[in-house]
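[1] Can you look at this prediction? I've put the sequence above it.
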Amino acid sequence: MNTHKIIKIVAFALAILGSIFALMIMTGSEAMIDNILYITYAVLGLVIALVVIFVLKGLVTGDIKKTLMSVGAFLAIIFISYGLSSGTDLDLQPFNDKGLGITEGISKNVGAGLYAFYVLAVIAIGSMLFGGVKKILNK
């Protein structure tokens, strides 16, 4: 059997189990919810393990140079975003008055995450538009 078919079958089975558990949680008591949460943690662990296994398998069998270049570009975007974020462009006093304990470091991390999100969103939208335009022009 093809690995792709096995993954599809496992994903479909997990989706059905997830739907059943969600319905049980919505209609069940707290004791049942605790037991379902343990099952959910086990399923989540299984899914994460499968993802890690197949990602590592893809790295070994695929084009590792292209993968490393993509990871490097992603890390470059993260580091540049962190460098651009100041952490001092927001008045932290209202947050600290509410007892949230926001520091400049936390503000800098949030700003870096926002900058990285914006850059990655623009890249994703641009690549979708580029692919669509290229597909239309090649017809």
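    On my side now, so go ahead.
[2] from here on, contacts and neighbour counts on C-alpha atoms
    Fine.
[3] distance between the ends of stretch 91-102?
    Across its full length, stretch 91-102 reaches 10 Å between end residues, using Cα to Cα, to the nearest Å.
[4] for this structure, what spans make up the helices?
    Along the chain, the stretches classed as helices by DSSP state H are 3-27, 30-61, 64-84, 93-97, 104-137.
[5] this is the comparison structure:
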Amino acid sequence: MHKIVKIVLIVLGAIGAILWFQLPDKNVPVGEAVENGAMNFMFIITYLLLAIAVLFSLVFALKNLFSNPESLKKSLFVIIGFALVVILSYALSNGADGTVEAMASRNVSTTESTVKNIGAGLNVFFILVIIAVVAMAWGGIKKMSNK
């Protein structure tokens, strides 16, 4: 398996090198450069490699997760905690704060539910940042008090 992966990577590297030399010059207009076949094929290779990396990462992560019951229990706590943060953030967000009217005056069509979803996403971000900062501070304080 290891030799097959090496051979595939060498072949993809060679294809990438060949395509690199077929890319358009910097003097080519953007509209024409975007339609270049070499560039499109390089994007296809990139997406293919990304999909393979994501697939293998998920497979091995799930394999390791289900092989240890303790790690599965911790992961379930983290997933439930994240779900609670998302639910709390959605409950705290408000779509009727005048944003819809402000966007309509700028010719941007939006709805209250869209504004509420954006607010929920921002709330999730801020709550997770606060949790991260508190966790780092707690770890630092705990480490300093043990010495």
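    Done, it's in. Computed from a predicted structure; not experimentally measured.
[6] want to throw the helices of structure 1 into TSV with mean neighbour count?
    TSV is the format used below for these (neighbours: other Cα atoms under 10 Å):
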stretch	mean neighbour count
helix 3-27	13
helix 30-61	13
helix 64-84	14
helix 93-97	12
helix 104-137	14
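[7] Which residue is the nearest non-sequential neighbour of Thr88 of structure 1?
    Of all residues not flanking Thr88 of structure 1 in the chain, Glu104 sits nearest, at 6.3 Å (Cα to Cα, 6 or more residues apart in numbering).
[8] OK, contacts around that neighbour?
    Contacts for Glu104 of structure 1 (Cα atoms under 8 Å, 6 or more residues apart in numbering) come out as Gly87, Thr88, Leu92.
[9] what's the spacing between the counterpart of the last one in structure 2 and Leu128 of structure 2?
    Put plainly, it is Leu92 of structure 1. Following TM-score structural alignment, the counterpart assigned to Leu92 of structure 1 within structure 2 is Val100. As for Val100 of structure 2, its distance to Leu128 of structure 2 is 26 Å (criterion: Cα to Cα).
[10] Centre-most residue in structure 2?
    Val54 (11.1 Å; Cα atoms, centre = their mean).
[11] Give me the aligned partner of the residue nearest to Thr88 of structure 1 over in structure 2.
    Checking TM-score structural alignment: Glu104 of structure 1 goes with Glu112.
[12] now Val71 of structure 1
    Using TM-score structural alignment, the partner of Val71 of structure 1 in structure 2 is Ile79.
[13] Ok, Asn138 of structure 1 next?
    So, by TM-score structural alignment, Asn138 of structure 1 is matched to Asn146.
[14] In CSV, list the contacts of Glu104 of structure 1 along with neighbour count and distance to Lys134 of structure 1.
    Converted to CSV, the contacts of Glu104 of structure 1 look like this (neighbours: other Cα atoms under 10 Å; distance: Cα to Cα, whole Å):
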residue, neighbour count, distance to Lys134 of structure 1
Gly87, 19, 40
Thr88, 13, 43
Leu92, 16, 47
